[in-house]
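Asks: pasted the sequence and its predicted model underneath.
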Amino acid sequence: MKPIPREESSVKADRPLLLTQGDAAGIGPEVIAQAWARVPEPAAVVVGDPQVMRRALAQCRLQRPVQVLETISEPRLPGAMAVWAPPGLPATLLQGSQGLVRADCGLAAARCIEAAVGAIQSGAARGLVTAPVHKEALHAAGVPFPGHTEMLQHLAGVPAVRMMLVNDELRVALVTVHVSLRKALDLIDGPTILETVRQVHAMLVGPLGIAAPRIAVAGLNPHAGEGGLFGDEEVTTIGPAVQQAQSEGLQVHGPYAPDTVFMRARRGEFDAVVAMTHDHGLIPIKYLGLDAGVNLTLGLPFVRTSPDHGTAFDRVGRGTADPSSFLAAWQLGQRLTISAG
């Protein structure tokens, strides 16, 4: 992973990239600490609990002072980790054990996300990189969203968002995300597929700067249904959505067999793949490794990226967290927010 370069614009640096701490009982604070130590002069602010971040620095054996900010816009001290604690964080985050599902940690993660989005919407910050949250902890805290994507959609007030995972070899967007497979089948329809394709195209030609992107749409059934022999969704639903996207001038092709389309994209035939379900799309990209994978949310009015891994409860507290994926998310978030001005 290439190091994140220093900011060239003091104006942009004054509007920091926000890094939310994620679940305090998970690996998020440690990957932030490890990543922060590798970034020269970070134009960023951690949204989280200062004591949690001090613990993470100590666990990672990093000598770094923590500057507690009163506001996002407060001048940041060179060499210090800038941390802004939003209102409403539980006072119990250091009292319980790490590596466990805890309602207070779920609540704190949600408060940090809400505050970060509010800061971006007010113009005080320019984008968001989120450390992992734990869905069970969010649920235990009474948060009415299964994860980041759905919460961010609600906070941003947009009708639809999509998840795209990217690394150096693949870009994969999902039509359905955090629902059971049985429910996902009911959610796959023409308008939803078409909206996903449109959002992928907008991201590719806009922030990612690909002039004429080629998008492949994966089928749902084995061999893309074999003309209806193994299921007819490709004929009745996916194919017509592809045709509608083509009529809008988009370079969209498919539906293709899910077991080969990712290989074709990896070889350069396509710039992105649209997959129908969560595991259809994420197994191939995660198989290539979690160290460089980045989750990029489509459809938001601001940039949001995150690492391609979870809270890693089984590894927390050792100080050996690999920050590669978080660094990749940070790097992409910085590049996209700078290119957007």
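Replies: On my side now, so go ahead.
Asks: CA atoms for contacts and neighbours, from now on please.
Replies: Will do.
Asks: test my guess that residue 297 contacts residue 332.
Replies: No: counting by Cα atoms under 8 Å, residue 332 is not a contact partner of residue 297; they are 11.9 Å apart.
Asks: can you tell me the SS state at residue 255?
Replies: Under DSSP: H, G, I helix; E, B strand; the rest coil, the three-state class of residue 255 is strand.
Asks: now stretch 75-84, how far from the centre of its chain.
Replies: In terms of Cα atoms, centre = their mean, to the nearest Å, the gap separating the centre of stretch 75-84 from the centre of its chain is 24 Å.
Asks: can you report how many residues lie near the nearest residue to residue 175 once chain neighbours are set aside?
Replies: Spatial nearest neighbour of residue 175, chain neighbours left out: residue 276 (4.9 Å); criterion: Cα to Cα, 6 or more residues apart in numbering. The tally of other residues near residue 276 (other Cα atoms under 10 Å) stands at 28.
Asks: one more to weigh against that first structure:
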Amino acid sequence: MRSPLPVIALTLGDPAGIGPELIARLLAQPDTTSRANVVLVGDPWLWAWGQQMAGVQVATTPLASLEQARGRANTEQAAFVAMDTVQRRDVMVGQVSAAGGRSVLQVLNRCMDAARAGAVDAICFAPLNKQAMKMGGLQHEDELHHFAEYLDVQGYFCEFNTLNGLWTARVSSHIPLKDAASYLSVERIQQATRLIYRSLQAAGTARPRVAVAAFNPHGGDGGTCGREEIDIIEPAVRALNAEGVAVTGPYPADTIFLKARDGEVDAIVTMYHDQGQIAIKLMGFSKGVTVQGGLPIPITTPAHGTAYDIAGQGRANVSATEQAFLIACRMGAASLSS
């Protein structure tokens, strides 16, 4: 009899960062495998190193492939699918490398192959480094665009960040700030808002309360400090309300997160990267999660980076990784039952 739990693929992240230690800490917690059919994917030496850094020993069940995971009857231990992607001699702890970037891409691609085959319900990956991935062959601006191409996504997709129940989306992401205004459109705001609304529902919030940020200082001051609110954002909000999406705004970006702090909203749609990232990271850097929105499978990761400065020191905080895993479990369970 196979497990009714969602199959969650876990990866070790950048081999020179804190990812291996974080995954070791996560899997050492006794309740982790009660939430999902967990399959760890990566290099055996890197998994051993992560356990050493975390000061733990975690028994795993070897599997020849991710495709075997769903048939497991006993999921009390995490499974381990071994890959050979990088040699230990090619990794310098705390340093960017093409070898590390190639390793990350190979492991993530393997997990997405399994997802496309219906063998995996969600992916949770440990922190990676975009520079290393680009050195190792990444052809896109970030991992989200790589996922979208690999999974043949034709519709709208964007990155979410979550913290203590608050979710944020953004209309533009990893682009120069000087280009942010050119990315604003009624359609893109509608797409970002619809996507985060539906994703919150998939994660368990039945009636999400979504607020939309303004673009200009003071919300444009009635058009005297920019017209994006009048010409683009307000029409998008009206159109969303007309189709039944509960959304309010635009609110000035320097005050909208007070509503989040006070529990008045479940999600905020910002117009560009730092408008939301600065606020949410100040609110809880060690617990934030990134969710890759708009993909055919839930993919999550801690919102912090590889922390090269403390890699190999046994000091990594597992809180954000725990939260990323829990969101992957909830969304994976929802997709499994749908």
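Replies: Structure received. Fair warning: this is a prediction, and the values are worked out from it, not measured in the lab.
Asks: give me the common contacts of residue 297 and residue 332 of the first structure.
Replies: residue 305 (Cα atoms under 8 Å, 6 or more residues apart in numbering).
Asks: gap between the residue at the greatest distance from the centre of the first structure and residue 299 of the first structure?
Replies: Ranked by distance from the centre of the first structure (Cα atoms, centre = their mean), the top residue is residue 229, with 36.7 Å. Counting by Cα to Cα, to the nearest Å, the gap from residue 229 of the first structure to residue 299 of the first structure is 35 Å.
Asks: now swap in residue 208 of the first structure and tell me
Replies: Distance from residue 208 of the first structure to residue 299 of the first structure, by Cα to Cα: 14 Å.
Asks: higher neighbour count, those two?
Replies: residue 299 (22 against 14).
Asks: which residue lines up with the more buried one in the second structure?
Replies: With TM-score structural alignment as the criterion, residue 299 of the first structure lines up with residue 294 in the second structure.
Asks: equivalent analysis for residue 226 of the first structure, please.
Replies: In the second structure, residue 226 of the first structure lands on residue 221 (TM-score structural alignment).
Asks: its match - how many residues pack around it?
Replies: 13.
Asks: could you do residue 206 of the second structure as well?
Replies: Neighbour count for residue 206 of the second structure, taken as other Cα under 10 Å: 11.
Asks: cool, and residue 301 of the second structure?
Replies: Neighbours around residue 301 of the second structure, by other Cα under 10 Å: 29.
Asks: same check on residue 252 of the second structure?
Replies: 19.
Asks: cool, residue 115 of the first structure as well?
Replies: Neighbours around residue 115 of the first structure, by other Cα under 10 Å: 19.
Asks: same check, this time on residue 150 of the second structure
Replies: Residue 150 of the second structure, neighbours per other Cα under 10 Å, totals 13.
Asks: how near is the aligned partner of it in the first structure to residue 95 of the first structure?
Replies: Alignment note: residue 150 of the second structure maps to residue 155 in the first structure; criterion TM-score structural alignment. Distance, residue 155 of the first structure to residue 95 of the first structure, by Cα to Cα: 30 Å.
Asks: show the contacting residues for residue 167 of the second structure.
Replies: 160-161, 196, 200, 266-268.
Asks: go through the residues you listed and flag the ones preserved in the first structure.
Replies: Contacts conserved in the first structure for those, using both residues aligned by TM-score structural alignment, their matches' Cα atoms under 8 Å: 160-161, 266-268.
Asks: I'd assumed residue 292 of the first structure was in a helix, is it?
Replies: No: using three-state DSSP, the assignment for residue 292 of the first structure is coil, not a helix.
Asks: for it, give its distance to residue 173 of the first structure.
Replies: 16 Å.
Asks: have a look at these two and say which one is more surrounded.
Replies: More crowded of residue 292 of the first structure and residue 173, by other Cα under 10 Å: residue 173, with 29 against 21.
Asks: name the SS class of the more buried one, please.
Replies: strand.
Asks: what of the one 3 residues further on?
Replies: Three states are possible here, and by three-state DSSP the one that applies to residue 176 of the first structure is coil.
Asks: tell me the residue in the second structure aligned with it.
Replies: So, by TM-score structural alignment, residue 176 of the first structure is matched to residue 172.
Asks: which position in the second structure pairs with residue 55 of the first structure?
Replies: Using TM-score structural alignment, residue 55 of the first structure sits opposite residue 49 in the second structure.
Asks: nearest residue to that match in space, please, no chain neighbours.
Replies: Residue 49 of the second structure's closest residue in space is residue 20 (Cα to Cα, 6+ apart), at 7.2 Å.
Asks: and residue 11 of the second structure, by the same measure?
Replies: residue 125 (4.7 Å).
Asks: what about the one you found, how many neighbours?
Replies: For residue 125 of the second structure, using other Cα under 10 Å, the count is 26.
Asks: and the helices in the stretch 1-150 of the first structure?
Replies: Here the stretch 1-150 of the first structure has its helices, by DSSP state H, counting those that start in this stretch, at 10-14, 28-36, 50-59, 103-121, 135-140, 148-156.
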